[in-house]
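J.: Next input, structure requested:
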Amino acid sequence: MIIICQKPLKILKINGIALFPFIFIRNPEDKKNNILINHEKIHLRQQLEMLIIFFYLFYIIEYYYWLFKLKDGFQAYKRISFEREAYANEHDLNYLQKRKFWNFKKYL
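T.: I've put the predicted structure just below:
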């Protein structure tokens, strides 16, 4: 389910976020943005595979690892394995049909 959530996401300066089982987007017109929606659907699959709570724990640990190492929040975010998988495959709208279980491990 896609939910439009403008103000909180505007403050965070993000266009979308997947919080199982929902995808929150900032702009109503982004409901038709197949690339953004696909990116967030990849995160939903990752969350399911990691039993949701472990996804969030691993995401935070990985983010702080890279933040400590790189000293740059945006670069740390871009190095997270979950994000790397989602960005690398967001343009392939059939990716989830052929994606292997725990495929994010390739991006560690």
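J.: Please make it C-alpha for all contacts and neighbour counts, starting now.
T.: Will do.
J.: what sits up against the lengthiest helix in the chain?
T.: Using DSSP state H, we find that the single longest helix of the chain is helix 53-70. For helix 53-70, contacts defined as CA atoms under 8 Å, 6 or more residues apart in numbering pick out 46-47, 73, 75-77, 79-82.
J.: One more, so I can put them side by side:
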Amino acid sequence: MKGKAVISPLLTYLFSAGRADAVTVFPFIFVRTVKMTQDKVLMNHERIHLQQALELFVLPFYILYALEFLIHLLHDRNFNNAYRNISFEREAYARETDLHYLKTRKRWSFIKYYAR
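T.: As a prediction, this is how the structure comes out:
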């Protein structure tokens, strides 16, 4: 029996609107196209999110992620600024090109990215 593809409305929106190339929903990384799995920087960015989620026992990661996004959205009134200022995203973007980062990353490293 072949696996059945399940596409959520949120993922469809994010991918079709061009807002995201990949989305991490622990323990999975969803990509817009199969070819994107070969993008080492993109995959490293998403793996950083997996590590962040593990440190926070998964559910609290997503709660904090959403809360931080909403706080920034209310403050900035700009979707892209709100997203880019989430501490988890700040760490992932700052370190995505360091392909060895996860080997040397200290636990709770995202905390240093809270300050604006």
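J.: Superposing both, give me the TM-score.
T.: Remark: TM-score between the superposed chains equals 0.91 [TM-score structural alignment, normalised by the length of structure 1]; 104 aligned residues with a CA RMSD of 1.6 Å.
J.: The contacts of helix 53-70 of structure 1, buried ones only, as a ChimeraX selection?
T.: The ChimeraX command for the buried members of the contacts of helix 53-70 of structure 1 (criterion: 16 or more other CA atoms under 10 Å) is given here:
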select :46,47,76,77,79,80,81,82
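J.: Format the contacts of helix 53-70 of structure 1 as a markdown table; extra columns: distance to Pro21 of structure 1.
T.: As requested, the contacts of helix 53-70 of structure 1 are exported to a markdown table (distance: CA to CA, whole Å):
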| residue | distance to Pro21 of structure 1 |
| --- | --- |
| Gln46 | 12 |
| Gln47 | 9 |
| Gly73 | 26 |
| Gln75 | 27 |
| Ala76 | 25 |
| Tyr77 | 22 |
| Arg79 | 24 |
| Ile80 | 21 |
| Ser81 | 20 |
| Phe82 | 17 |
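J.: and the contacts of helix 53-70 of structure 1 as TSV, adding distance to Tyr95 of structure 1 and secondary structure?
T.: Below are the contacts of helix 53-70 of structure 1 laid out as TSV (distance: CA to CA, whole Å; DSSP: H, G, I helix; E, B strand; the rest coil):
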residue	distance to Tyr95 of structure 1	secondary structure
Gln46	13	helix
Gln47	16	helix
Gly73	28	helix
Gln75	25	helix
Ala76	25	helix
Tyr77	22	helix
Arg79	20	helix
Ile80	19	coil
Ser81	16	helix
Phe82	14	helix
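J.: How about the longest helix of structure 1, which residues are buried there?
T.: 55, 59, 62-64, 66-67.
J.: now swap in stretch 17-31 of structure 1 and tell me
T.: The neighbour-count check on stretch 17-31 of structure 1 (16+ other CA under 10 Å) flags 17-18, 20, 23-27, 30-31 as buried.
J.: Which of those residues fall within strands?
T.: 17-18, 23-25 (DSSP state E).
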